[in-house]
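quick one, fold the following:
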Amino acid sequence: MENLPTDHFVKSMQFTARTHRDVYAAIDPTQAALSQKGKVVIITGASQGIGARGFVPSFAAAGPKAIVLVARSADKLQEVADDIAKSHPNVETLVVPTDIGDPASVTTLFEKVKQKYGHADVLVNNAAVFKEEQPVKDVDQQTWWDEMSINIRGTFLATQQFLKLLPSPETPAKIITLTTGAAYQVFPGLSAYGLSKLAVLELMAYVAIENPNVVATALHPGVVMTDMVKDMFRKFALDKPELVGGIGVWLAGWEGPDRSFLSGRFVASNWDVEDLVGRKEEILQKELLKMDLNAKLGAEQFE
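Sure, this is the predicted structure:
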């Protein structure tokens, strides 16, 4: 890893002709085309990292009715809410300290959303933990399972409650769930994190096919410098949180180009969204950006 260039993961995962590591015009959340006016946005993991520095300020800039801030720490969430009150005083915030892996806690979260807003329009599944860095044979069993449980169960619980709260099967909604390149690339020692992010990637595929009214996308944030970045990835952590936030706002957009073709699919923050739209027909026809076995299957090949 030490001999790789700092843009290795950008180029090795490149799907569009243009790539980015910072916010750019097409995903600038302040533009009218990306307005979230009148919408209610729930952001988990909103107290720090990409949540606090990327998704929250970007969605606030898009001018929603309200942002529901979700994480375990009430104090840190309140600090984020205070920042929004200063920078975007017209955006309401609802601070709901929540243990995302606890069904009762998540139920309480959505009961509060229902009481105040009826339902939410956008869910950003950003909360996750990334602790273990040991081979499968050496990793502590309980720690491995706890990481899997928080990342998978927490995303499932929030997604399920969000869907249940929608007024009807026709109500449009957006879900953005954080995944990673480690969901399909194997990095030794990262089995719990990689497998959990593969699971939530596939969860979005199920949500997409079961709920035609919902655009559910799995978003790889690139490599952003946060407390979760492991030492071996630090030199690559040059992607800006504003890039990830801007992509999130674009994926949750209600006007402009169709995003539904990305529902149930993998998207990387480094990819140019206009180039993605330009490849729409190819993506749909070839079933790109979905998990599959790298093999030719079917009895017809032997006939």
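
CA only for contacts and neighbour counts going forward, please
OK.

strands along the stretch 201-303 of the chain, start to end?
Listed in chain order, the strands of the stretch 201-303 of the chain (DSSP state E, counting those that start in this stretch) span 214-220, 266-268.

ok, which of the ones you listed comes nearest Glu133?
strand 214-220 (19.7 Å; CA to CA).

show me what the closest one is packed against.
Counting contacts by 3 or more CA pairs under 8 Å, 6 or more residues apart in numbering; DSSP states H and E, strand 214-220 packs against strand 173-178, helix 191-210, strand 266-268.

so can I have JSON lines of those showing distance to Ala25?
JSON lines is the format used below for the helices and strands packed on strand 214-220 (distance: least, CA to CA, whole Å):
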{"stretch": "strand 173-178", "distance to Ala25": "21"}
{"stretch": "helix 191-210", "distance to Ala25": "27"}
{"stretch": "strand 266-268", "distance to Ala25": "17"}
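
output the ones you listed as JSON lines; include the columns distance to Val95 and mean neighbour count.
Output for those, formatted as JSON lines (distance: least, CA to CA, whole Å; neighbours: other CA atoms under 10 Å):
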{"stretch": "strand 173-178", "distance to Val95": "20", "mean neighbour count": "24"}
{"stretch": "helix 191-210", "distance to Val95": "25", "mean neighbour count": "21"}
{"stretch": "strand 266-268", "distance to Val95": "29", "mean neighbour count": "24"}
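
go through the strands of the stretch 201-303 of the chain and name the closest to Lys197.
strand 214-220 (9.3 Å).

hmm, who's touching that closest one?
Strand 214-220 is contacted by residues 172-181, 200-201, 204-205, 207-208, 251, 259-260, 262-269 when judged by CA atoms under 8 Å, 6 or more residues apart in numbering.

please give me the structure for this one as well, since I'd like to look at both together:
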Amino acid sequence: MTDFTKTYRRTTYPAISPTNPSNSQSGRKVCIIGASEGIGFEIAKAYIEAGAAEVTICGRNEMKLKIAAIQLEQQTREDFGRTEARVLDAGNVEDVKHFWQTIKSEKRTIDILILSAAHTETINEFNPEDVATYFNQNCIAKLFMVDGFRRAKRARPEGVEPAEEPVLIDLSSAGLMGYPYPKAAYSASKAGFTTWLCHLSDMIEDMRIINFHPGAVFTPAAERSGEAPRDLKIWDDPSLSAHMAVWLSTPAAAFLHGRFVWANWDVEELMGMKDRILADPGFIKIGVSGVENFSIAGLVQKCEEQPLKKD
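Just a heads-up that it's a prediction; the model follows:
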């Protein structure tokens, strides 16, 4: 999978940059779930830079959200609409239902929904209750998040139309493809939700759905876990995943509806594969379709061959 495109990206580049006029998000309202820090926060910054009309960040920790919102406000452009923070436990079904009820009661609209929150804690992989917690948070609760987004789209207030088609982007993981992988419940729960979205996309034509592996980013959560040191060669620059999310919500990426892509793949090369992708309904979707499998060892080797160049 690291060689799917000839160019293996490690940081941002002009084709996905939020300052590229073709990636403008002007007039669009974005909601990012799991954005108080890490990749979700970087994605929020990228959408602001791309000129989104409104960016809502959601997370469980109110204090972290407030700090993140202040930081985002400090970087907003003069013509930017607003940044809003909402406390939400995206792994709790009742919280998710309440969130969408509130959006409806406030007659708010969301054009782009980014699912960045995930349960990643180390557990006893042989304890069914621990494993069930992973599935409840990384799969079940997210089903209700998608349902709420679809219902909100159908219930859009009269006279209010989205700037473009509604877009749902889920931050999945290459971990669901890798064997061996140390976190079985994480990998399996991610695989379950990502596979469901791949199938759901075949039934939906009025909303874009894209799954993407955001690359390997040394986030605050990764640092707190202590599972991998900062100096590993696999870490990509956070701008790669953030700017890839912006590009995936542009008209240019519409052909990737229902697919699973890597942030490390070069988007211009992907666009060159457009006809091939559209011709095969199972191409770059989750499943056993004869493509090469992913391995941690292969990723490390690729990153050694293609080191991240820093200014």
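
need the strands of the stretch 201-303 of the first structure in CSV with distance to Met291 of the first structure, can you?
What follows is the strands of the stretch 201-303 of the first structure, written out as CSV (distance: least, CA to CA, whole Å):
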stretch, distance to Met291 of the first structure
strand 214-220, 11
strand 266-268, 9
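
winner for burial among those strands?
strand 214-220 (a mean of 27; mean count of other CA atoms under 10 Å).

please work out which residues of the second structure line up with that one.
Taken onto the second structure by TM-score structural alignment, strand 214-220 of the first structure occupies residues 207-213 there.

of all the helices and strands packed on strand 214-220 of the first structure, which one is nearest Gln160 of the first structure?
Nearest to Gln160 of the first structure, of all these, is helix 191-210, at 9.2 Å by CA to CA.

same for that closest one, what does it pack against?
By 3+ CA pairs under 8 Å, 6+ apart, helix 191-210 of the first structure packs against helix 141-165, strand 173-178, strand 214-220.

now the angle from the longest one to strand 173-178?
This points to helix 141-165 of the first structure. In terms of direction (axes from the mean of the first three to the mean of the last three CA atoms, to 10 degrees), helix 141-165 of the first structure departs from strand 173-178 by 170 degrees.

helix 141-165 of the first structure vs the second structure, mean deviation?
Superposed on the second structure, helix 141-165 of the first structure shows a mean distance to its aligned partners of 1.4 Å (mean CA distance after the TM-score superposition for the first structure).

what residues in the second structure pair up with that helix?
Under TM-score structural alignment, the match for helix 141-165 of the first structure is residues 128-152.

distance between the ends of the matching stretch?
End-to-end distance for stretch 128-152 of the second structure, by CA to CA, to the nearest Å: 34 Å.

starting at the chain centroid, how far to it?
Centroid separation for stretch 128-152 of the second structure versus its chain: 15 Å, with CA atoms, centre = their mean, to the nearest Å.

cool, and stretch 42-59 of the second structure?
Distance, centroid of stretch 42-59 of the second structure to centroid of chain: 13 Å (CA atoms, centre = their mean).

what lines up with Val113 of the first structure in the second structure?
Under the alignment by TM-score structural alignment, Val113 of the first structure pairs with Ile103 in the second structure.

so which of the helices and strands packed on strand 214-220 of the first structure gets nearest Lys131 of the first structure?
Nearest to Lys131 of the first structure among these is helix 191-210; the distance by CA to CA comes to 8.1 Å.

run through who's touching that closest one.
Outside helix 191-210 of the first structure, the residues that reach it (CA under 8 Å, 6+ apart) are 129-130, 132, 135-136, 144-145, 147-149, 151-152, 155-156, 177-180, 182-184, 186, 214-218, 263-266, 291.

now stretch 81-98 of the first structure
Counting by CA under 8 Å, 6+ apart, 57, 60-61, 63-74, 77-78, 105-106, 109 sit against stretch 81-98 of the first structure.

rerun that using 7 Å as the cut-off
Stretch 81-98 of the first structure is contacted from outside by 60, 63-74, 77-78, 105-106, 109, using CA atoms under 7 Å, 6 or more residues apart in numbering.

likewise stretch 233-253 of the first structure?
Contacts of stretch 233-253 of the first structure (CA under 7 Å, 6+ apart): 6-7, 21-23, 27-29, 34, 50, 53-55, 58-59, 122, 174, 176, 221-225, 259, 269.

alright, that wraps it up for me.
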